[in-house]
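Colleague: structural data only, the sequence is not supplied:
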């Protein structure tokens, strides 16, 4: 890549490098339809039938020939039978005749139009009057294959199956589907100062919050999570932890230990076990961010070394790991869109780095959308992520934004 410097690359360069390195895994399993919700489809679904299988009525009313539509005046038709959903009318329908029909009932071959019950101006057991000028030939008829056409791709592989997809598959009598197996992701925190919940909090120590946010984000992503706890700031302990994670997972996420401090060993151990593509990104928060691939005992795994500060962990995951893990699991998920929104206040920014500020998107009294920051943007203020409903993305060369000027906003997609 032009001007590539692993010591400090731009956000766009880092995302491009990850995209070039990550290749989808191909491990599939067959699942019953009800167990496939949220899983990544491994094969294209081809329709084996037309849905609907026949032309049918979209309304409760009366089916008749479109040629019998009155030009401008009402017209009386003779009722010769009834068609119900699941019970087709078998007779012939001649000019000036019609049948009662319910929603979903098969349309007789002689009919192409349905007048809804509520438009009828007069009716009896034997005759019905349809209004003039209210209908066109073909109205209120669902065509054969209108929903699904036999032989056509219904759902493409790579889709994360949603409730509507399950219904669509069921309409084709598909009882089970091939899906990608769940992506296995191991994660742990590094730091002698970290304590797990339930442990005593010694002076100078803090409870480890990163593993809980990572657990939540990975779970919502649909991954099989492997929580490896806290690893001490020790190169031997870190190497052992990374080897264990590599041998049991497809990807590894660590938090902490990627800065240039005396007790930060992640980059060093990564280089010993594999390759480090980069380890610093021109962004705030989250500048110390390592990405690479390691190997142990014949197995390999991609590794994301995230910063230790809680907000930086979530920002780094959202803008780098999220899309990479989707790609790794074979999911066809587009990058989240950036939406231009006017700033409600002055937002401080200096050029030379991309900044991700926590934002609150709200409507004004006039119904216009405006975005403001949550307050102090320190990377250790976890409360700000809980309060925010979006991220304000200030581009690399952007400077301070004034009220009313547009900024790019990324809405939280149910991940945080």
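Modeller: Perfect, thanks for sending it. All values derive from a computational prediction rather than experimental measurement. Residues are numbered from 1 along each chain as shown.
Colleague: okay, CA-based contacts and neighbour counts for the rest of this
Modeller: Will do.
Colleague: break down the stretch 301-416 of the chain into its strands, ranges please.
Modeller: With DSSP state E, counting those that start in this stretch, the ranges of strands along the stretch 301-416 of the chain come out as 339-343, 354-363, 369-373, 390-394, 406-411.
Colleague: ok, and the closest non-adjacent residue to the residue of the chain positioned farthest from its centre?
Modeller: Using Cα atoms, centre = their mean, the residue of the chain lying farthest from its centre is residue 126. It sits 54.8 Å away. Leaving aside its chain neighbours, residue 126 sits nearest to residue 79 (5.2 Å; criterion: Cα to Cα, 6 or more residues apart in numbering).
Colleague: got another one to weigh against that:
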């Protein structure tokens, strides 16, 4: 079987060994963006850049992104999906005492080794109640999660005992520590349980609560301005004129940004006019960390985003060796103090969706303070054969079938949005590679890219 990754692709950046090769790219970013807080003068039109690999484009974006300034303190209940601004350090051991892992009887092993297996039950210990020291020659009835009484060194589960009135017969000789969860077995006092930069999941909130955190310090939300270009765009609920289409990208991008926890300002549909585009950019640059647009980033006569951004700031117009989503624009727009990042996405619905997941998502997460932004990928079997290779890095919509392999959506056009709903994720297929049935491919689930 031929190697799956014979050429640079998005997956190449999943390994830390990829980063040394992008050092020159990071340097070029620093030169292009010496300070995101210092006003700069307008630059002349940027010459068209050569086609970039997806890994180099992503490295450039991440090299320019720094976490936004500012944090706030929220009740732990309200911190879901926010990003920690500071480490969460446990002030206590968890559990804070030795506890019973099962319902049963707390015993002294020494009593049992002396041959006596019938013991009087001296106390009953439910969870949440403080026990008395275990008297020699007795057993204590104990329940899951309850504190092990001082003097006891093992728990015998109730299935290995026989109770007769106030006396229990122990049918099993336990080992020291059997069915006892030791103090600090989960968390030690003073340990970092959630590092800064962690995006807070429901289980992370539970972990913070388990050490008594009622409040958490989180990064402020990333502020994103978004607008859409194209005179052909019509909002759902309005009649379609000849040549018009409904603006699906507005719903897709807003949903994706809100899922990332962004504070979104929607400037709607901007007319295909240079002056209107420039005016919207100037307004959007104020008070936002990022301006995100859809459409108008190509070089046609009606594509005004590129000249508008160049007039209001600076722009790197990229042709990325990927399919779908070849055009991508990255730069900054001047504001009263400093600059606001700008990313321009292509207008085709699937191209917009894919380029957002692969480039905008990690960029926004890095602005949010998240340190690990790489989606985890799976190695799965392809249950299809491609008819031909593409010279670009392909991102194919596919889904997992009942046999554990991958089926390919039959129409991979960048205009077919149904493929993104039908599919479970993207196959990262390197340039010039034809996938054959039975081959192991690199699959990035939407569950990772939409997390």
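Modeller: In hand now; what should we look at? What you see is a predicted model, and the numbers here were worked out from it, not measured in a lab.
Colleague: can you give me the TM-score here?
Modeller: Here the TM-score for the pair of chains, by TM-score structural alignment, normalised by the length of the first structure, is 0.92; 407 aligned residues with a Cα RMSD of 2.1 Å.
Colleague: quick revisit: can you say which of the strands of the stretch 301-416 of the first structure is packed in most?
Modeller: When the strands of the stretch 301-416 of the first structure are scored by mean count of other Cα atoms under 10 Å, the highest mean neighbour count falls to strand 390-394 (a mean of 23).
Colleague: list of residues touching that one?
Modeller: Residues outside strand 390-394 of the first structure that contact it (Cα atoms under 8 Å, 6 or more residues apart in numbering): 349, 354-361, 373, 407-412.
Colleague: with the second structure superposed, average distance for that strand?
Modeller: Compared with the second structure after fitting, strand 390-394 of the first structure deviates on average by 1.2 Å (mean Cα distance after the TM-score superposition for the first structure).
Colleague: quick one: that strand aligns where in the second structure?
Modeller: Aligned using TM-score structural alignment, strand 390-394 of the first structure spans residues 425-429 in the second structure.
Colleague: which residue is nearest the centroid of the first structure?
Modeller: residue 333 (6.3 Å).
Colleague: what does that one correspond to in the second structure?
Modeller: In the second structure, residue 333 of the first structure lines up with residue 372, judged by TM-score structural alignment.
Colleague: ok, back up a step: what sits closest to the residue nearest to the centre of the first structure if chain neighbours are left out?
Modeller: Computed as Cα to Cα, 6+ apart, the closest residue to residue 333 of the first structure that is not its neighbour in sequence is residue 326, at 6.8 Å.
Colleague: next one: residue 245 of the second structure
Modeller: Distances taken as Cα to Cα, 6+ apart place residue 233 nearest to residue 245 of the second structure, at 5.3 Å, with adjacent residues excluded.
Colleague: give the equivalent position in the first structure for the one you found.
Modeller: Structural alignment (TM-score structural alignment) places residue 233 of the second structure against residue 194 in the first structure.
Colleague: spit out the contact partners of residue 187 of the second structure.
Modeller: Taking Cα under 8 Å, 6+ apart, we find residue 187 of the second structure in contact with 90, 92-95, 193.
Colleague: repeat for residue 185 of the second structure
Modeller: Applying Cα under 8 Å, 6+ apart to residue 185 of the second structure gives the contacts 93-95.
Colleague: just give me the closest of those residues to residue 295 of the second structure.
Modeller: Comparing those against residue 295 of the second structure with Cα to Cα places residue 94 closest, at 52.5 Å.
Colleague: burial measure for residue 309 of the first structure, as a count.
Modeller: Residue 309 of the first structure has 19 neighbouring residues, counting by other Cα atoms under 10 Å.
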